[in-house]
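# Provided below are the primary sequence and the corresponding predicted coordinates.
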Amino acid sequence: MIRRISKIILKSLAVLIAVIALFLAVVFIVNVISSKSEEGKIQSYGQLVPVDGKQMNVLIQGEGAETVVLLPGYGTGAPALDFKPLIDELSPFYKVVAVEPFGYGLSDGTGKERTNANIVSEIHEALQQLDIDHYTLMGHSIAGIYGLDYVNTYPDEVNAFVGIDSSVPTQGGMDAEMPIGLFKFLDKSGLMRVLKKLSGDPYAGLPYGDQTKQQMKMISNKNSSNDTTMNEMKHFSDNFTAAKALKFPEKLPLLLFIQADNTDVESWRTLHEGQVKDSLYGKLIPLEGEHYLHHTLSKEIVQDFRAFMSGVK
């Protein structure tokens, strides 16, 4: 009797393992075929700029006398497309330059370590190639860390820094070990594509056309867990720690938009108030929205930004 039960259990386990293996095989094959198909459907936008022997994609819109340079948050698949609502609001008044760092959007990847210094140097080189030498930096999320390094490295070029729910060096949780191996497995196996499908449309209800949404999804799939962004993730702890030694220059106009009801990071508002208080021209504006504030509040961001800049001139 016991032997019979054991055989039944073993057979059941064998069937289960076979089903899981078949499922993973199908997911893997579908992902390979889908990735190849999507690769041919991705449409170019912006322009490629030579940086450190590679190509960095940059989108420029607007012809204003003053320039705003947009820097994305971590993991934004296609930054220049993601920033579209904000670019459209800014471009009637400014020359807008949306930079897609290596590993993002249509830019190449790189084998260089993703330290603050390397990332900042590459972005600066792209702007130099475009003959852009005076500008406001406007950055989302982790661009708050790179922006700190940037404004201290190139203080004579940056007119102001504007944060869109930007990261702060002293925020908690950034010293945790990141599951890089898991992300790579999910991506290579095709399970990441399945998870994205199950999680629904991330752009539902947002001001993007269907074609733009489709392009962002395909580019996001292309860049998912690539070596460059995984290396950036590996450097999170070191980069945040290095930024703790920096402050925004006292005389640099500093405008920080933050998510008013952020519950993910302890003392989110207090952390940003600490940055603003050290600036002669610092201002903090809480907004009711999600972390990607520019998805739904670009009009308000631009109105407040223009009023702020007119007040510090």
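Noted; the coordinates are in hand.
# CA only for contacts and neighbour counts going forward, please
Will do.
# please enumerate the helices of the stretch 1-150 of the chain.
Taking DSSP state H, counting those that start in this stretch, the helices of the stretch 1-150 of the chain run over residues 2-39, 79-82, 84-90, 116-129, 143-153.
# deepest in the core, which of those is it.
Burial of the helices of the stretch 1-150 of the chain is given as mean neighbour count (mean count of other Cα atoms under 10 Å); helix 79-82 ranks first at a mean of 24.
# contacts for that helix, please.
Helix 79-82 is contacted from outside by 58-59, 71-72, 76, 98-100, 104-105, 212, 216, 295, using Cα atoms under 8 Å, 6 or more residues apart in numbering.
# alongside the first one, take a look at this:
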Amino acid sequence: MGQVLKRISWVFIGIISMLLLVITVSFMNHRIQLNREAGLLNPPGIMVNVNNHQMHVYAEGSGPRTLVFLSGGGTSSPVLDFKGLYSKLSDRYRVVVVEKAGYGYSETAEVSRDIDTILEETRSALSLAGEQGPYILFPHSMSGIEALYWAQKYPDEVTSIIGLDPAVPEAYDKYPLPSKFMMGLTGFGARMGITRFFPGIVNSSPAIEENLLTEQEKSVYRAIFYKKTQTSNMNEEVRMIADNARRVAEGGIPEVPMYFFISDGAEIPLSDWKGQLMTYAESAAHGKYMTLDCGHYVHDYEPEIIADESVKYIDGL
């Protein structure tokens, strides 16, 4: 019996040693690659200091309206993710992408991800970058909560919300959020460079897969993905989203015009995602929606349709 336990102990030690070796090699390779990729990561927009951390604000175009794009949770490179859509609108309007803490070119920082802090940081970043409202908000996914809260709290700053498969408060009543352990584990794996062994993950990102980026932009997207996957800020957003959603639900449906572009819901782990968004839009005083036969990143899958519809809608406001 003693010999058996001894062999099991050695096997266990061997497995742990191999795992530590793999993690060490992966981390060293990750650091080397990050240094090589650093030259690709020159912010195309303006860096501003908000709450003692740097935030990136990208803008292009000009016009009578300013459109502000707010990314969904965990989207590593918002500026490139939204490019397929905003590039079709910047000849008529001012378009702005705000990258929150832990996203894109913005710093990962030790800041709360409660809804008030997120919103105030977005507003401060826009102001410091020289942008002026009122704004038409284009929130994707989780940022739908921020956009709705913005319209509740500062209605004079929000002309309209054009939602890109945006989350509504009711969605988080039953949304199966990942556990703290799983987020910590996958976040650790990303920091150790394990994601580099699975290039299919980043290459299947809709902005890349739909060929909305140049080859150079694809390289930048990959570099940002490997640096900014499941950052601590992204994970904290997930941990706080249910509380944030309840806060927004208490404020009711804001009385601003809304137009939701809704996906087929197949990628969302919630059976009635599509129905909830439709119901919310129908319940709004000035709400409408369009359902699309595509995945959650609607702005990557159907940028032409969304751009055309948005122009008609905005010009009619």
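Sure thing, it's come through. Quick caveat, the model's predicted, so the values are computed rather than measured.
# A160 of the first structure: which of the contacts of helix 79-82 of the first structure is nearest?
L71 (13.6 Å; Cα to Cα).
# give me the distance between the residue lying closest to the closest one once chain neighbours are set aside and I42 of the first structure.
Once flanking residues are discounted, L71 of the first structure sits nearest to G139: 4.5 Å by Cα to Cα, 6 or more residues apart in numbering. Distance, G139 of the first structure to I42 of the first structure, by Cα to Cα, to the nearest Å: 25 Å.
# neighbour-wise, which of those two wins?
Ranked by neighbour count (other Cα atoms under 10 Å), G139 of the first structure and I42 place G139 first, with 25 against 16.
# tell me who's in contact with the more buried one.
G139 of the first structure touches L70, L71, P72, G73, G147, F161, V162, G163, I164, S166, counting by Cα under 8 Å, 6+ apart.
# burial of S283 of the second structure, as a residue count?
Using other Cα under 10 Å: S283 of the second structure sits among 12 other residues.
# for the closest residue to S124 of the second structure other than its chain neighbours, give me its contacts.
Computed as Cα to Cα, 6+ apart, the closest residue to S124 of the second structure that is not its neighbour in sequence is V50, at 6.8 Å. For V50 of the second structure, the contact set (Cα under 8 Å, 6+ apart) comprises E121, S124, A125.
# any chance you could map the helices in the stretch 201-317 of the second structure?
Counting by DSSP H, counting those that start in this stretch, the stretch 201-317 of the second structure has helices at residues 206-209, 215-227, 232-250, 273-283, 298-301, 303-315.
# pick the most deeply packed of those.
Using mean count of other Cα under 10 Å, helix 298-301 ranks as the most buried of the helices of the stretch 201-317 of the second structure, with a mean of 24.
# quick one: that one to the first structure mean distance?
Here helix 298-301 of the second structure is compared with the first structure after superposition; its mean distance to the aligned residues, by mean Cα distance after the TM-score superposition for the first structure, is 1.3 Å.
# so which bit of the first structure is that helix matched to?
Mapped onto the first structure using TM-score structural alignment, helix 298-301 of the second structure covers residues 293-296.
# what do you get for stretch 220-237 of the second structure?
Counting by TM-score structural alignment, stretch 220-237 of the second structure corresponds to 215-232 in the first structure.
# contacting residues around that stretch?
Residues contacting stretch 215-232 of the first structure (Cα under 8 Å, 6+ apart): 35, 38-39, 42-43, 75-78, 81-82, 102-106, 109-111, 113-115, 180, 183-184, 187, 193.
# end-to-end on it?
In stretch 215-232 of the first structure, first residue to last residue: 24 Å (Cα to Cα).
# could you do stretch 277-294 of the first structure as well?
24 Å.
# for it, buried residues please.
279, 281-285, 287, 289-294 (16 or more other Cα atoms under 10 Å).
# same deal with stretch 93-112 of the second structure?
By neighbour count with 16+ other Cα under 10 Å, stretch 93-112 of the second structure contains the buried residues 93-109.
# which bit of the first structure covers it?
The aligned range for stretch 93-112 of the second structure is 94-113, by TM-score structural alignment.
# rewinding a little: how about a markdown table for the helices of the stretch 1-150 of the first structure, with distance to S199 of the first structure added?
Putting the helices of the stretch 1-150 of the first structure into a markdown table (distance: least, Cα to Cα, whole Å) gives the following:
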| stretch | distance to S199 of the first structure |
| --- | --- |
| helix 2-39 | 16 |
| helix 79-82 | 19 |
| helix 84-90 | 23 |
| helix 116-129 | 31 |
| helix 143-153 | 26 |
